[in-house]
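[1] Could you work out the structure for the sequence below:
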Amino acid sequence: MNSFNSLHYHLHTDLALEARDLVRGATGREISGVSEEQQTFPHCSVTIIKIMDENAEKVMGKPRGTYITIEAPELKFKSPDVQQSVADVLAQHLKNLLQLTGQETVLIIGLGNWQATPDALGPSVVQNTLITRHLFQHMPEAVENYQSVCALAPGVLGITGIETAEIIRGVVEKVQPNVIIAIDALAAANISRLGTTIQIGDSGITPGSGVSNKRAEISYQTMGVPVIAIGVPTVVNAALIAKTTLETYFAKFSQGKQHPVYIQETITDVFEPFHGSLIVTPREIDDLIQNAGRTINTGITMAIHQKVPQEELQALI
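    You can find the predicted model right below:
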């Protein structure tokens, strides 16, 4: 188990689905305190993982809660039909987590750096969010069937000099939302998940944790209101690519008998000049961000404004 803990520490993933696979691969057994449910849809599959106790939190390296992973390989292509289909699935699961009655204020937070494309998913979603909070005061008749929504892209510490969590706390104190939806770019362990996987979680989020730049947590414990996190992997640690390559090689030529600890030592030696922090993103990242951002924005809009006809929402977004 010690060998796994070391490996898990160096080869981090933001996805609960991948964390589960890493633990299974290292221990060879199911994880106590973790449940799993599978669903299949026309353009995507869904895995719902629930981390239910303290032991499961430690083993998985993630806080207790529900993690819904939508895998949609076709999302990498600019297909309106695929995006709408995935957005419908996202909206349904988001509705179940939000449990809105129609009287709440929703604060949407776009985490990340709008100046760095792989980290610009959150700001991209906020830029296209349907904002209504101000209209309830100035044009209440126009938003009769809508939910009160406000949004913010607070930037990153290196640009603002202020911790993101501090900015959000200040806004929460003033606006007093009933729930926060935080969107952020994630780090994955598998290259094929970049831009094609969406994770929804109800336990909050720690910005930058996937790229070794961990910032203050944004959660119910720190904000005082529920925080739903939505993320899409946009980067992979280069060490994970090397690990996958070596494991594939050994599996093919040595029947997989090489111990993972030796693989990790080799990877550490190779990436020593980068202190283990070399991050890789695909060259088509602009398109991936645009496709995923549009899908998430559509899903969030449908989940929040449930009383508004879909045709009307489509015209607005």
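
[2] make it CA atoms for all contacts and neighbour counts henceforth
    Fine.

[3] Need the contact partners of the host helix or strand of Thr66.
    Here Thr66, judged by DSSP states H and E, is contained in strand 65-71. Contacts with strand 65-71, where a contact means Cα atoms under 8 Å, 6 or more residues apart in numbering, come from 15-17, 44-52, 86, 90, 93, 193, 196-203.

[4] Would you show me how to pick out the buried ones of the residues you listed in PyMOL?
    Burial among the contacts of strand 65-71 is assessed by 16 or more other Cα atoms under 10 Å; the matching PyMOL selection reads:
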select buried, resi 15+16+17+44+45+46+47+48+49+50+51+52+86+90+93+193+196+197+198+199+200+201+202+203
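
[5] Here is a second sequence; please produce its structure as well for comparison:
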Amino acid sequence: MDSKFLKSMNISLDLALEAREVIRGETGQEIPGVRVDKETYDHASVTTVHIEDHNAQVIMGKPVGKYITIEAPVIRENNQQAHREVTQVLAEQLKKLFDLPMELNILVVGLGNWNATPDALGPRVVDQCLVTRHLYNYAPHELQGGMRPVSAMAPGVLGITGIETAEIVRGVVEKTRPSLIIAIDSLAARSAERIATTIQLADTGINPGSGIGNKRSGINQETMGIKVLAIGVPTVTHAAIIAQDAIEKYTQSIGGQPGDASMAIKKVLEPFGGNLTVTPKEIDTLIEDTAQIIAGGINMAMHPGIGPDDYAYYLH
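    Okay, the predicted model is just below:
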């Protein structure tokens, strides 16, 4: 599958790793201005894509910055020990993206629609994050050492609130004056194999809904006035991509050459405006597991002074 097909179907790639794979598959060489680092753990691999200049930004379709991708197929398995390792890997990678004194405020924003399971990752993460900003003001005696002032919110989506999400977040930022935003959102993947097995961290902020064609105002340093870190997990993939992959695999199996099936796929998807996304039937469990991992990683990174056994005391 090439970039021409993706463009013809109006599909943008949320994962920087997938954007790089598509472009490298077409050119056969590394993209100028893009640097890649890799790390391997027992249950996860980490690939960091550095987009270093404007030319690379144009080619990749991603802002200049750092994109850390944690690939961990074990997330789909019922393996709590492995999930704890992935949580620790996430915490360590997250800490690489910020360096703030412990007394500064951090705002966690869970983007998405809590009424639609594939889009409910952000709100589910917020439910499990340790919020402590109020304790600094009203109950400092409850705090242990090594805890930051953290606040959290799930602002909902435009269709529910009638307000652009970025406007809500910006209003909270103006009132509470955090030094950093961590935004969590559901993503769309080019490969179905990456659904609920891949976590992307980026220091470039986020555009809510961009992966499924909903163009919303960005939540980034330019719009918020402070640094924004984004954490995303693919929870859907495009039906057009699944259809094209199936056609390519079939033609290859019979010795044929894959052709451009975009017109036929558009015709099939016409009742949905050409924009149909697909999610696994077990998405409820996958969202629950990934939300727990992401919230755990954020808690570890934000509050190094307390352990997982102490989280329940502070969760309300």
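
[6] How close are the two chains, by TM-score?
    TM-score of the superposed chains, computed with TM-score structural alignment, normalised by the length of structure 2, equals 0.94; 312 aligned residues with a Cα RMSD of 1.7 Å.

[7] Would you indicate which residues of the following helix or strand past the strand holding Thr66 of structure 1 are buried?
    Heading C-terminal from strand 65-71 of structure 1, the first helix or strand you meet, by DSSP H and E, is helix 80-98. By neighbour count with 16+ other Cα under 10 Å, helix 80-98 of structure 1 contains the buried residues 82-91, 93-95, 97-98.

[8] Mind picking the two most distant members of those?
    Greatest spatial distance in the buried residues of helix 80-98 of structure 1: Val82 and Leu98, 23.9 Å, computed using Cα to Cα.

[9] Can I take it that Glu103 of structure 2 is in a strand?
    No - read with DSSP: H, G, I helix; E, B strand; the rest coil, Glu103 of structure 2 is coil and lies in no strand.

[10] From Ser179 of structure 2, how far off is it?
    Distance, Glu103 of structure 2 to Ser179 of structure 2, by Cα to Cα, to the nearest Å: 10 Å.

[11] the more surrounded of those two?
    Neighbour count, other Cα atoms under 10 Å: between Glu103 of structure 2 and Ser179, Ser179 has more, with 16 against 12.

[12] How many residues are close by Gly158 of structure 1?
    9.

[13] what's the angle from the longest strand seen in structure 2 to helix 80-95?
    Ranked by residue count under DSSP state E, the longest strand found in structure 2 is strand 227-238. Interaxial angle, strand 227-238 of structure 2 versus helix 80-95 (axes from the mean of the first three to the mean of the last three Cα atoms, to 10 degrees): 130 degrees.

[14] After superposing, tell me the mean distance of strand 227-238 of structure 2 to structure 1.
    For strand 227-238 of structure 2, the mean deviation from structure 1 after alignment is 0.5 Å (mean Cα distance after the TM-score superposition for structure 1).

[15] Quick one: list the elements packing against that strand.
    strand 180-189, strand 198-202, strand 277-278, helix 283-302 (3 or more Cα pairs under 8 Å, 6 or more residues apart in numbering; DSSP states H and E).

[16] Next, the angle from the next helix or strand after it to strand 180-189.
    Next along the chain after strand 227-238 of structure 2, taking DSSP H and E as the criterion, comes helix 239-253. On the basis of the same axes, to 10 degrees, helix 239-253 of structure 2 is oriented at 40 degrees to strand 180-189.

[17] in helix 239-253 of structure 2, what's buried?
    So for helix 239-253 of structure 2, counting by 16+ other Cα under 10 Å, buried means Ala239, Ala240, Ile241, Ile242, Gln244, Ile247, Glu248.
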